[in-house]
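>>> coordinates only, no sequence provided:
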């Protein structure tokens, strides 16, 4: 499993710096979501997303942007990704997220940051823009995971 420590490891390499931030944020989400299956599916008053829903959504976000945007694979957003059924375990969801981020990181390391892709409704965007978007999306849902986890069992902090 990748190291999720902070600070960043590559302050002078833009691509690696962006990946370091994304790695750190992914790790924070995984740490927050590392609860039993029943707790992973819990939603406060049936609001917000469950921890497993957050992990599953972030997996799909990276898939849509990387495979859909840069590799040209046909992808669609499915609302079911936000509320996966009980058949998806938290271990399987985290494993799929970790596999996905390895694929994302591999593509990023082999593609210039100025290369662009086009996604419906987004226009032409660079890989740099996509990485910043993934960092933003992961950070926002990391905060979301913090709130759900605190409401679930009182756990706060990283």
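That came through, no problem. Since we're looking at a predicted model, the values are computed, not measured.

>>> going forward, measure contacts between C-alpha atoms and count neighbours the same way
Will do.

>>> show me which residues of the longest helix seen in the chain are buried.
Determined from DSSP state H, the single longest helix within the chain is helix 127-153. Judged by neighbour count (16 or more other C-alpha atoms under 10 Å), helix 127-153 contains these buried residues: 127-128, 130-132, 134-135, 137-139, 141-142, 144-149, 152.

>>> ok, structure two:
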């Protein structure tokens, strides 16, 4: 794995710091998936878990689109990989015939769209959460950092299980 991540600026303003850490975590997920075959990206964790690196990328695509695209951006973006209530874990399941390159391109496009939406939004702007309460764009960015950090921990274990590679 070649680590080309960009460290966030330690003296930047709030928006730049939040965006920098979010991009750092996005790059970390890409790093954890780098150099693996399609089959390795589909490998499941330990039964009964259905988690895989490819499933994590699909899940985080949905999360990007949900929080930034639908909630902050107000866009009509139906889920790509799951449906409720019929297939709520479709982002982690249904990987056998999935085109890996398309999954990564879709995730990268979702991240780029999220960056554009955030750049056009005030950190104090609000969006409605599933429970009907409001959350600021600032809160959503911090929530997304938590989401990526948690799943990057999962990605660490998955990658180590696949080929022994470890790292930040």
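Now that the structure is in, tell me what you want to look at. Here the structure is a predicted model, which means the values were calculated and not measured.

>>> picking that back up, mean deviation of the longest helix of structure 1 from structure 2?
Compared with structure 2 after fitting, helix 127-153 of structure 1 deviates on average by 0.5 Å (mean C-alpha distance after the TM-score superposition for structure 1).

>>> list the helices and strands that helix packs on?
Helix 127-153 of structure 1 is packed against helix 14-33, helix 51-63, with contacts defined by 3 or more C-alpha pairs under 8 Å, 6 or more residues apart in numbering; DSSP states H and E.

>>> structure 1: which residue goes with residue 138 of structure 2?
Superposed on structure 1 with TM-score structural alignment, residue 138 of structure 2 falls opposite residue 128.

>>> what about the residue nearest in space to the middle of structure 2, distance to residue 26 of structure 2?
By C-alpha atoms, centre = their mean, structure 2 has its centre lying nearest to residue 60, at 2.8 Å. For residue 60 of structure 2, the distance to residue 26 of structure 2 equals 9 Å [C-alpha to C-alpha, to the nearest Å].

>>> what do the two both touch?
Shared contacts of residue 60 of structure 2 and residue 26 (C-alpha atoms under 8 Å, 6 or more residues apart in numbering): residue 148.

>>> wait, a helix at residue 127 of structure 2?
No. Using DSSP: H, G, I helix; E, B strand; the rest coil, the assignment for residue 127 of structure 2 is strand, not a helix.

>>> that one: how many residues sit nearby?
21 (other C-alpha atoms under 10 Å).

>>> quick check: it touching residue 137?
Yes. Residue 127 of structure 2 sits in contact with residue 137 when judged by C-alpha atoms under 8 Å, with a separation of 7.2 Å.

>>> aligned to residue 55 of structure 2, what sits in structure 1?
Using TM-score structural alignment, the equivalent of residue 55 of structure 2 in structure 1 is residue 53.

>>> how about residue 91 of structure 2?
Aligned partner of residue 91 of structure 2 by TM-score structural alignment: residue 81.

>>> enumerate every residue touching that match.
By C-alpha under 8 Å, 6+ apart, residue 81 of structure 1 lies in contact with 53, 56-57, 60.

>>> reformat those as CSV; add neighbour count.
CSV is the format used below for the contacts of residue 81 of structure 1 (neighbours: other C-alpha atoms under 10 Å):
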residue, neighbour count
53, 26
56, 23
57, 25
60, 22
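
>>> just these now: which is nearest residue 112 of structure 1?
Nearest to residue 112 of structure 1 among the contacts of residue 81 of structure 1 is residue 60, at 22.7 Å by C-alpha to C-alpha.

>>> one step back: the longest helix of structure 1 vs helix 14-33, what angle?
Per axes from the mean of the first three to the mean of the last three C-alpha atoms, to 10 degrees, the angle that helix 127-153 of structure 1 makes with helix 14-33 is 20 degrees.

>>> returning to that earlier point: what's the distance between the match of residue 138 of structure 2 and residue 91 of structure 1?
To residue 91 of structure 1, residue 128 of structure 1 is 30 Å away according to C-alpha to C-alpha.

>>> same check, this time on residue 79 of structure 1
Distance of residue 79 of structure 1 to residue 91 of structure 1, given as C-alpha to C-alpha: 21 Å.

>>> just want to know which of those two has more residues nearby.
Neighbours per residue (other C-alpha under 10 Å) separate residue 79 of structure 1 from residue 91, with residue 91 holding more: 16 against 9.

>>> aligned counterpart of that one in structure 2, please.
Under TM-score structural alignment, residue 91 of structure 1 pairs with residue 101 in structure 2.

>>> in whichever strand or helix holds that match, what's buried?
Following DSSP states H and E, one finds residue 101 of structure 2 within helix 100-119. Judged by neighbour count using 16+ other C-alpha under 10 Å, the buried positions of helix 100-119 of structure 2 are 100, 103-104, 106-108, 110-111, 113-115, 117-118.
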